[in-house]
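> What follows is a predicted structure for the sequence shown.
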Amino acid sequence: MKDISIKEKYEFYEDVFDNMPDALYVLDDKGNMIYVNYAMIKKFDIPRDELLRYNVFDMYDDGLIDYVISKNVYEQKKEVVMCQKIFNSHGKELMQMVSQMPILNDKGDIQYIIGVMRDMEELIGYYYDALNKYQTVKDIGSKRSDDNKLLVYNSPQMSDLIRILNNVAPTDANILVQGESGTGKEVLAEYIHQMSERRDKEMVRINCAAFPETLLESELFGYEKGSFTGALGSGKKGLIETADGSTLFLDEINSLPLALQGKILRTIETKMVQRIGSDRPKKIDFRLIAATNEDLSECIKKKTFRADLYYRLNVIPAIIPPLRDRPSDIEPLIEYFLNKYCKKYGKEKTFGPEAMNVLKNYSWPGNVRELKNFVERIVLISASSVYCIKSIPPQMLNGQLLSPSSSGNGGNSGCQFDIRMSLEENLNAFEKQIIESVVQQYGSGKSAAEVLRVNQSTISRKMAKYNISI
């Protein structure tokens, strides 16, 4: 087992306490401040070394607090929880909920007091946010159990769509799923399959845009041995045959070549499939679900899609609205993916009210796929000791973590020498600008430390020195 030095242990504990969302401080037996964490420094907006010169009774005399709670703790020798008004260096009044717990020595006398301070408004916000999340998780859980754990939604648009699909899923009617890229068309197709009488067999799926025309035909219809150069000696069963007794899902059917559209149409109408190189058609019992991210009526006008095939496919239209048009689905989806990726990567994360508000007001041009990838990314890059993600770097919502000016490509960093300041003062200003930029872009002190290749405790101390917040 690796030996850890006292210095390393100190830096580790300092990192842990500095990444706590609550203000934490330690008093000695006379009320002198002997430790404050980064959240405490931010709350009072007073540098660490200045706070550590304070006694709590002096803080009262200087008008920083309206009551000395530790006086009760010294008298009662037990934990005291009460409200307290504090005033930061700018005179702003903040109502806090404060918990102070004594640590007793062998004689039963108070040796230290540990204090934890939290903003009352923030605490109330977290309380209601937690209640809402609890109810959301319950709603998601009930819907997922009803829907074979496939769908997460809360919007009236999706509720109406699912109600219609529940009625038609047990039938063999063709369904055309329409929606922008990333809206979850394949997930919806799988849901329909699971709600059908064909659920005991796996749904057969193929992306029509993923194959060239010649290969797509052989994949769909199969071939007899010796049908063409490179064909398997035993021949091959096509995916339509494989879907016998099940569901065939044709994704991006708008990419289906015109030459194959007629053959697909005949297969749908006759439920007969004929392998390449064979003169014997075979009866196949399958249910067809197709999906498109284009407006097929426009494709018909452009003569890239057959009208008769469109009408055959579009017996039951299932249109998935983009995520921007159903904002009430955003939070349930975030909670679902957050829970999924926290379990996958062994993390514990939640989004604070401000961060969640940013996400709910984002347009999500990539729809559910973009949201899913975003949640996985932020679970991975946010500091492991940060439980509540309070802010979202704007760059993360457009797929970039670094702006061009900070990507190391020689662009102008924006640092300018100020002749009125000394070299040390200029260096401090440059250092602050660099750290502040990277912290904001990466969302945590830990991630910034990794990018800048320094110890996390160094970043924590610099953030406190320059009053940099996440």
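Now that the structure is in, tell me what you want to look at.
> use CA for all of it now, contacts and neighbours both
Fine.
> measure the closest residue to residue 202 other than its chain neighbours to residue 267 for me?
In this structure, residue 202 finds its nearest non-sequential neighbour in residue 246, 6.8 Å apart by CA to CA, 6 or more residues apart in numbering. Per CA to CA, to the nearest Å, residue 246 is found 15 Å from residue 267.
> who has more neighbours, the two?
Each of residue 246 and residue 267 has its neighbours counted (other CA atoms under 10 Å); residue 246 has more, 24 against 18.
> Pasting the second one now:
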Amino acid sequence: MNIIEKNLPEIWPTILDNSNNGILLINDQGTILFYNVAAKLIFGRPVDVDLIGKNIAKIRPEAWPDLKNIIETGIPQFKKKITVSDVTIIANRCPVEKDGKIIGVLSVFQDISEYETMISELQGYQRLHRELEVIFESSYDGLYITDGNANTIRLNRAYEKITGLSKKDLIGRNMHTLVEEKVIDHSVTLEVLEKKKPITILQQIKGDKQLIVTGTPVFDENNEIFLVVTNVRDITKLNTLRGQLEDTKRINSRFYQTLQEYDGIEHALKEMVIKSQAMIQVVKKAIKVARAETSVLLLGESGVGKSMLAGIIHKMSPRKDDPFIKINCGVIPDSLMESELFGYEKGAFTGALQSGKAGLIEIAHGGTVFLDEIGELKLDMQVKLLEVIEEKTFTKVGSQHSTKVNVNIIAATSRNLKKMISEGSFREDLYYRLNVVPISIPSLRQRKEDILPLTLNILKKFNKQKKLKRRLAPETLDMLAGYDFPGNVRELVNIVERMVIMCEENQIGLADLPSEIMKKDGSIPKFTSHQGSLKKILAGIESQVIKETVSRCDSIAEASRELDLHPTTLWRKMTKHRIKN
């Protein structure tokens, strides 16, 4: 008999205390008769606190109903899952009987919190594995995976479909063997393992099937390749991969340019308030040339919007985030022109700043210079401007050294530069440098369909600015639409502002129009009160406007576009007013 057998009654509690399972014995009243250390720890009680004689109903009140039921019914509980604080346990509870009477309950339980965590993690891994499996098999491209020794581990259905090779013929086989047997003509996996970097190749498999194959190495913590993932795409149906890629690039480029042009036109239409096809074509041309970053010459009468169009060209150019400097050559005195344009060094002349001064050309470096009224620039300044365009340099007043500058030039004029060249007041070489892309802006009288939207937009701005609620009577709009506006948009702005200020009522009527519009010959005839009702007067105005427009235009379609009428409607009105085509 060994020492344990001899002393078993005395060391039995010690044996039970070494058990990882909690053991608890209560009598039929719930009084704790025995417990081991594991039970106390699971209950969250300090080891040095004695629980003998305590009632389980007070220590673990949530457990007492089940224990009491066992005492009353004699039915044991097995694998009962219980949460005690943050601990999850599995308990087996059996009644203790003596002489046919239940005298207590023995409960043996185990902390399974770690197992629960492990199960949860395992389920997470299993779910992730299923998701990755679905993704792997759902890929449109073929996927082929080898280990770091070029042995095939797995491949997806797409790879089988693309190559005509099956998993049973490939899995477990080495890429060297597959190449030797000419199953494939070239292995990207072997190149990746040799060069230790991603590789893309064109590959031929079994006949004429052409594939683009990209192999990517996967490194372990020791920077050794342990996997090679290969992506396979069938390009057999393409004429050539290079051609398709180039076509795609060209399509993307054209699409991007079209979007830019569309956005630019939308922006310009809102900013300049354009409705006429003539001006829409002007804007399209301006946006197209903006991307080219070349010299532009804007032509047109004074007040047609050359400055605004120059601003749009700048905003649509690659230089849009750099300076946009406007220079009106007609307002700077000749004596100051050189120093204003090109700047000066300190002490260059009497009254010069001691620090010197940067010229407008230098300030515009990287951006755009808009030279309005370029025809007013004297010949000596034309020479210096030519240097900026051709050499991209200029010389400050009082300096012996040239300065580099990078600007794009937009020039504008209302004068006939070719005539000035013949008269010797404008340099021919500068003209051709500026006139790379000429854009002629039509006068307002040549695009009368823009008058109404322009007028309403200008009125809206002045109402907001002056906090008024002016509106234009229909007959007033008709009179404005028939006026030639020799001063173009600038004159229209002037007239609308004057009417807004001088009008006594919120509605601007015929009486508020300037006399030059009411008396203008050759536009809309002036009707006096004895000529009939307002309806008759307006009919006469309509007849005169249609007659003038039809006689000026080359076709009914052109006249209908200018009048913003459907051709059928124009024909009906011509018939009504007996106007011949």
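Here it is on my side, so go on. Given the structure is predicted, the values throughout are model-derived calculations rather than measurements.
> ok, back up a step: any idea how far residue 197 of structure 1 is from the residue nearest to residue 202 of structure 1?
Residue 246 of structure 1 sits 9 Å away from residue 197 of structure 1, taking CA to CA as the criterion.
> Repeat that for residue 350 of structure 1.
Counting by CA to CA, the gap from residue 350 of structure 1 to residue 197 of structure 1 is 39 Å.
> and what of residue 426 of structure 1?
Going from residue 426 of structure 1 to residue 197 of structure 1 by CA to CA gives 73 Å.
> Equivalent analysis for residue 433 of structure 1, please.
62 Å.
> Same question for residue 18 of structure 1.
From residue 18 of structure 1 across to residue 197 of structure 1, the span is 56 Å (CA to CA).
> and what of residue 169 of structure 1?
Counting by CA to CA, the gap from residue 169 of structure 1 to residue 197 of structure 1 is 8 Å.
> Who has more neighbours out of those two?
Shown here are residue 169 of structure 1 and residue 197; by other CA under 10 Å, residue 169 has more neighbours (21 against 16).
> For the aligned residue in structure 2 for the more buried one, give me its contacts.
Matched to structure 2 by TM-score structural alignment, residue 169 of structure 1 sits across from residue 290. By CA atoms under 8 Å, 6 or more residues apart in numbering, the contact list for residue 290 of structure 2 reads 313-314, 316-318.
> export those to CSV and tack on distance to residue 499 of structure 2?
Shown next, in CSV, are the contacts of residue 290 of structure 2 (distance: CA to CA, whole Å):
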residue, distance to residue 499 of structure 2
313, 33
314, 34
316, 35
317, 38
318, 41
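> In PyMOL, how would I select the buried members of those?
The following PyMOL line selects those of these that are buried, judged by 16 or more other CA atoms under 10 Å:
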select buried, resi 313+314+316+317
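> mind giving me JSON lines with the contacts of residue 290 of structure 2 and columns for secondary structure and distance to residue 458 of structure 2?
As requested, those are arranged in JSON lines below (DSSP: H, G, I helix; E, B strand; the rest coil; distance: CA to CA, whole Å):
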{"residue": "313", "secondary structure": "helix", "distance to residue 458 of structure 2": "22"}
{"residue": "314", "secondary structure": "helix", "distance to residue 458 of structure 2": "24"}
{"residue": "316", "secondary structure": "coil", "distance to residue 458 of structure 2": "24"}
{"residue": "317", "secondary structure": "coil", "distance to residue 458 of structure 2": "27"}
{"residue": "318", "secondary structure": "coil", "distance to residue 458 of structure 2": "30"}
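> Which one of the contacts of residue 290 of structure 2 is nearest to residue 496 of structure 2?
Residue 496 of structure 2 has its nearest neighbour among these in residue 313, at 27.6 Å by CA to CA.
> Which position in structure 1 pairs with the closest one?
Under the alignment (TM-score structural alignment), residue 313 of structure 2 pairs with residue 192 in structure 1.
> ditto for residue 446 of structure 2
When structure 1 is aligned by TM-score structural alignment, residue 446 of structure 2 is paired with residue 325.
> In structure 2, which residue range corresponds to stretch 338-349 of structure 1?
Aligning stretch 338-349 of structure 1 against structure 2 (TM-score structural alignment) gives residues 459-470.
> Now for residue 513 of structure 2, how many residues are close by?
Neighbour number of residue 513 of structure 2 under other CA under 10 Å is 19.
> could you list every residue that touches it?
476, 495, 499.
> Tell me the one among those residues nearest to residue 393 of structure 2.
Nearest to residue 393 of structure 2, judged by CA to CA, of these is residue 495 at 44.1 Å.
> which non-adjacent residue is nearest the closest one?
Closest to residue 495 of structure 2 by CA to CA, 6+ apart is residue 514, at 7.3 Å.
> Now do the SS call for the counterpart of the one you found in structure 1.
Matched by TM-score structural alignment, residue 514 of structure 2 corresponds to residue 395 in structure 1. In terms of secondary structure, residue 395 of structure 1 is helix; the call rests on DSSP: H, G, I helix; E, B strand; the rest coil.
> ok, so what distance separates residue 395 of structure 1 from residue 374 of structure 1?
11 Å.
> neighbour count winner among the two?
Per other CA under 10 Å, whichever of residue 395 of structure 1 and residue 374 has more neighbours is residue 374, with 19 against 14.
> The more buried one belongs to a helix?
Yes: remark: residue 374 of structure 1 belongs to a helix, assigned using three-state DSSP.
> pretty sure it contacts residue 396?
Yes: counting by CA atoms under 8 Å, residue 374 of structure 1 touches residue 396, with 7.5 Å between them.
> Look up the counterpart of stretch 485-493 of structure 2 in structure 1, residue range please.
Going by TM-score structural alignment: stretch 485-493 of structure 2 matches residues 364-372.
> just checking, what's the longest helix in structure 2?
If you go by DSSP state H, structure 2 has its longest helix at helix 241-272.
> buried residues in that one?
Residues of helix 241-272 of structure 2 classed as buried: 241, 260-261, 264-265, 268, 272 (neighbour count, 16+ other CA under 10 Å).
> what's the average distance of the helix or strand just after that helix to structure 1?
Sequence-wise, the next helix or strand downstream of helix 241-272 of structure 2 (DSSP states H and E) is helix 277-292. Average distance, helix 277-292 of structure 2 versus aligned residues of structure 1 after superposition (mean CA distance after the TM-score superposition for structure 1): 1.0 Å.
> for the very next helix or strand once past helix 277-292 of structure 2, packing partners?
As assigned by DSSP H and E, the chain's next helix or strand after helix 277-292 of structure 2 is strand 296-299. Counting contacts by 3 or more CA pairs under 8 Å, 6 or more residues apart in numbering; DSSP states H and E, strand 296-299 of structure 2 packs against strand 408-413, strand 437-440.
> That's all I had, so thanks and see you.
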